[in-house]
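Peer 1: Structure, please.
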Amino acid sequence: MGTLDGKVAWVTGAGTGIGRAGAEALAAAGATVVLSGRRAAVLDQVAEDIVAHGGAVEVEPLDVADKEAVIKAADRIYGRNRHVDILVNSAGLNLPKRHFNDVSLEGFEHVVQVNLNGMFYCIQAVLPAMRAHKDGLIINISSWAGRYDTYMTGPAYNATKHAVVSLTNSLNIEECVNGIRACCICPGEAATEIMKNRPVPPSKEDLGRMLQADDLGRTIRFVAEMPPHACVNEIVISPTWNRIILGASDLARR
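Peer 2: Got it, this is the predicted structure:
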C-alpha cells in the first residue's frame, strides 16, 4: 500500500527536470500520475519508465500557455478519473537573451505566458472540483529568484517567479475554507535542462554541486504526503554550495 494510493496527480512540465522527478516520486508513492508537457514523445518515455517501476500513469500532452487547451485537457482528465487530488505546476522556462539590454518584447511575453498565466490556467481548471470535494493540494514550482532578486535570471523570470509566490499565498488565503492547500517550492540552482538556456551554461563540476531533480522530487512527495489538515505554505531549498551567494563567475554581471 502506498501513501498516495487512490490519489490522482496532474503534473505539468513532466517531461524533464523537476516535473519528471515529481511525477516519478508521486507514482512511487501510489498516485496515478497524469503527465503533461509539450513533447508527446518525451512524455511517453517518462510513462514507460514509471510503468516499468510499477506505477500508474496517463499521458496528456499540453502547452499550458494555451488556455483553451488547458480547459480541454482538464475535461479529459476528469472524464477518465473524476477527480484530481494533486496539481503540480512545474512547467516553466527562461531565455538565453533575458536581460533588459537584450530581451525582446515577444520573449518577455512568452516567459509570462508560460510561467505565470499557464500556471493560473491549470489552477483554475482544477479548483471547481476541489472545492466540491472540500479537498485538494496545489504545488507550484517557483524559484530562489521568486524569493530573492538576482541579476542572473533576468526581469521576466524574476517577475513571474515572484508572482508565483504571491499566487500561492492568495490560494491559501482564499481557498483554505474549502479544504484546499497550496505550497510554493522555491529551489535554488538545480541541474535540469533549463541550465542549457543560460547565457553561460554552468560547468559539469558546478552542475554536480547543484540540487538534483530527484531532490525536488522528494520534496514534492513530502508535501503531498502531509495530512490534509497541514499546509506547507512555502519551501525554500538550495544547494549547500550556493553559487548565487558565493558569486560564481558565470552568474556575474556582464
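
Peer 1: switch to C-alpha atoms for all contacts and neighbour counts from now on
Peer 2: Will do.

Peer 1: Which residues belonging to stretch 217-226 are considered buried?
Peer 2: If you call a residue buried by 16 or more other Cα atoms under 10 Å, then stretch 217-226 has these buried ones: Gly217, Arg218, Thr219, Ile220, Arg221, Val223, Ala224.

Peer 1: What is the nearest of those residues to Val126?
Peer 2: Each of those was scored against Val126 by Cα to Cα, and Ala224 proved nearest at 16.2 Å.

Peer 1: ok, so what distance separates the closest one from Gly30?
Peer 2: Ala224 sits at a distance of 11 Å from Gly30 (criterion: Cα to Cα, to the nearest Å).

Peer 1: try Trp10
Peer 2: Going from Trp10 to Gly30 by Cα to Cα gives 13 Å.

Peer 1: For the stretch 101-250 of the chain, just list every one of the helices.
Peer 2: With DSSP state H, counting those that start in this stretch, the ranges of helices along the stretch 101-250 of the chain come out as 105-112, 118-133, 144-147, 154-175, 204-209, 213-225, 243-246.

Peer 1: Indicate which one of those helices is closest to Ala74.
Peer 2: Ala74 sits nearest to helix 118-133 of all the helices of the stretch 101-250 of the chain, at 6.2 Å, using Cα to Cα.

Peer 1: My read is that Ala65 contacts Val112, right?
Peer 2: No. Checked against Cα atoms under 8 Å, the pair Ala65 and Val112 is beyond contact range at 9.1 Å.

Peer 1: for comparison, sequence B:
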Amino acid sequence: MKSYLVFGASKGLGDAFVRGVPEQGDKVWVVSRSRPESLDLIDGVQRIWIQADLSELNAATIVTDQLKNEPLDVLIYNVGIWEKEGFEDHYTFDKDEPADISHLIHVNITSTIVCIQALLPHLRQSAAGKIILIGSTAGLNNANSTQVSFVASKFAIRGITEALREHTRHDGIAVTCINPGELAAEIPYEEGPDRALATSDGTRIPLQDMVSIVRCIVNLSKAACVKEINMPALTDMNT
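Peer 2: Down below sits the predicted model:
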C-alpha cells in the first residue's frame, strides 16, 4: 500500500492522477480549492480532501496540519496557472499587469518551493519516497512561446527539480520532472483515451498517457531515479 498527496487535483490532469494512479488499498490526500468529484469514487482507494488555495501564503501550513504525522510515499505536484488569454492569438506580453505577473510567479514557483519544503518530513518516512513535478514543454529550449512569465515559471520547475534532487538524495527520495506538451485536459479521465484522441484528431495527449508515465515512475525500485521526461505531442516535435 502507498500513500499519495496530489496537488491541483480537482479537475483535468490532477483529477486523472487521483483516479488512475493509486491502487486498491492506497491512500490519497487530494489538495484543491474546490471539492473534487473523485472523493465519491468507491474503488478501494481512500481519498481525503484538503481544501487549500495555493495563492495563499498559509497553504503549506494548511496541508501539513491536515497530514499531522502521516508518512507520504509519493508527492505529485501538478500546479500551474498562465497569463490571462495567454493562449489566444491576440495575446501580447506588453499588456500583462505587474500584479498578475506577481500572482503567477507566486502560485507557480513560490508555492511549489514552500509546499514541498513543508512536506519533506513526511516523505522522509517512506522507504522509497518520490516527488513528481509536472512542468511543461513550454519550459524547454526553443518552445516558441511568448508567455514570458509562464515560460519562466516552467523553466523554474526544472530548476527546482534539479536542486531538490540533490538535496533529497541522501534521504533516498527520487525527484522527477515531467514536461508534457498540449494535453486533452478538457476530456475527463473517465471518458477514456479514445474520446480524447477523437476530439483533437490525435493532436493532443490523452490524460491516460500521463497517468501511465506516473504509474511507471511510482513503481520503480528505490535504486532508480528518472530525472526528467519530455513528452510533446507527436505533431509538435519541434519542442
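
Peer 1: So Trp10 and Gly30 of structure 1 - more neighbours on which side?
Peer 2: Trp10 (28 against 19; other Cα atoms under 10 Å).

Peer 1: Which of the helices or strands spans the alignment partner in structure 2 of the more buried one?
Peer 2: Taking TM-score structural alignment, the alignment pairs Trp10 of structure 1 with Leu5 from structure 2. Under the criterion of DSSP states H and E, Leu5 of structure 2 resides in strand 3-7.

Peer 1: what's that strand packed up against?
Peer 2: Contacts defined by 3 or more Cα pairs under 8 Å, 6 or more residues apart in numbering; DSSP states H and E place strand 3-7 of structure 2 against helix 12-20, strand 27-32, strand 74-77.

Peer 1: That one vs structure 1, mean deviation?
Peer 2: Using mean Cα distance after the TM-score superposition for structure 1, strand 3-7 of structure 2 ends up 0.5 Å from its aligned counterpart in structure 1, as a mean over the superposed pairs.

Peer 1: Show residues contacting that strand.
Peer 2: 14, 17-18, 22, 26-32, 71-79 (Cα atoms under 8 Å, 6 or more residues apart in numbering).

Peer 1: Pick out the residue nearest the middle of structure 1.
Peer 2: For structure 1, the residue nearest the mean C-alpha position is Ser90 (1.6 Å; Cα atoms, centre = their mean).

Peer 1: ok, the aligned residue in structure 2 for that one to Gly135 of structure 2 distance?
Peer 2: In structure 2, the residue matched to Ser90 of structure 1 (TM-score structural alignment) is Asn78. Asn78 of structure 2 sits 8 Å away from Gly135 of structure 2, going by Cα to Cα.

Peer 1: With Val214 of structure 2 instead?
Peer 2: Distance, Val214 of structure 2 to Gly135 of structure 2, using Cα to Cα: 13 Å.

Peer 1: repeat for Pro180 of structure 2
Peer 2: Between Pro180 of structure 2 and Gly135 of structure 2 the distance, using Cα to Cα, works out to 7 Å.

Peer 1: Have a look at the two and say which one is more surrounded.
Peer 2: Gly135 (30 against 20).

Peer 1: list the contacts for the more buried one?
Peer 2: Asn78, Lys154, Phe155, Ile157, Arg158, Cys177, Ile178, Asn179, Pro180 are the contacts of Gly135 of structure 2 under Cα under 8 Å, 6+ apart.

Peer 1: any idea what it aligns with in structure 1?
Peer 2: Gly135 of structure 2 maps onto Ser142 of structure 1 when the alignment is built from TM-score structural alignment.

Peer 1: same question, Ile217 of structure 2
Peer 2: Counting by TM-score structural alignment, Ile217 of structure 2 lines up with Val223 in structure 1.

Peer 1: what's the answer for Arg33 of structure 2, then?
Peer 2: Aligned partner of Arg33 of structure 2 by TM-score structural alignment: Arg38.

Peer 1: So its match is in contact with Ala65, correct?
Peer 2: No. Arg38 of structure 1 is beyond contact range of Ala65, at 10.2 Å (criterion: Cα under 8 Å).

Peer 1: So between these two, which is more surrounded?
Peer 2: Shown here are Arg38 of structure 1 and Ala65; by other Cα under 10 Å, Ala65 has more neighbours (22 against 17).

Peer 1: Looking at structure 2, name the residue matched to that one.
Peer 2: Under the alignment (TM-score structural alignment), Ala65 of structure 1 maps onto Ser55 of structure 2.

Peer 1: in terms of contact, does Ile71 of structure 1 touch Ala125 like I think?
Peer 2: Yes. In terms of Cα under 8 Å, Ile71 of structure 1 counts as a neighbour of Ala125; the distance is 6.1 Å.

Peer 1: give me every residue that touches the equivalent of Arg204 of structure 2 over in structure 1.
Peer 2: Counting by TM-score structural alignment, Arg204 of structure 2 corresponds to Met210 in structure 1. By Cα under 8 Å, 6+ apart, the residues touching Met210 of structure 1 are Glu189, Ala190, Ala191, Ser238, Pro239, Trp241, Asn242.

Peer 1: Swap in 7 Å and give it another go.
Peer 2: Contacts of Met210 of structure 1 were listed using Cα atoms under 7 Å, 6 or more residues apart in numbering, and they are Glu189, Ala190, Ala191, Pro239.

Peer 1: of all the residues you listed, which two lie farthest apart?
Peer 2: Farthest pair in those (Cα to Cα) is Ala191 and Pro239. Separation: 10.3 Å.

Peer 1: joint contacts of those two?
Peer 2: With Cα under 7 Å, 6+ apart, Ala191 of structure 1 and Pro239 have common neighbours Met210, Leu211.

Peer 1: and the equivalent of Leu171 of structure 1 over in structure 2, how far is that from Leu54 of structure 2?
Peer 2: Using TM-score structural alignment as the criterion, Leu171 of structure 1 maps onto Leu164 of structure 2. As judged by Cα to Cα, Leu164 of structure 2 and Leu54 of structure 2 stand 20 Å apart.
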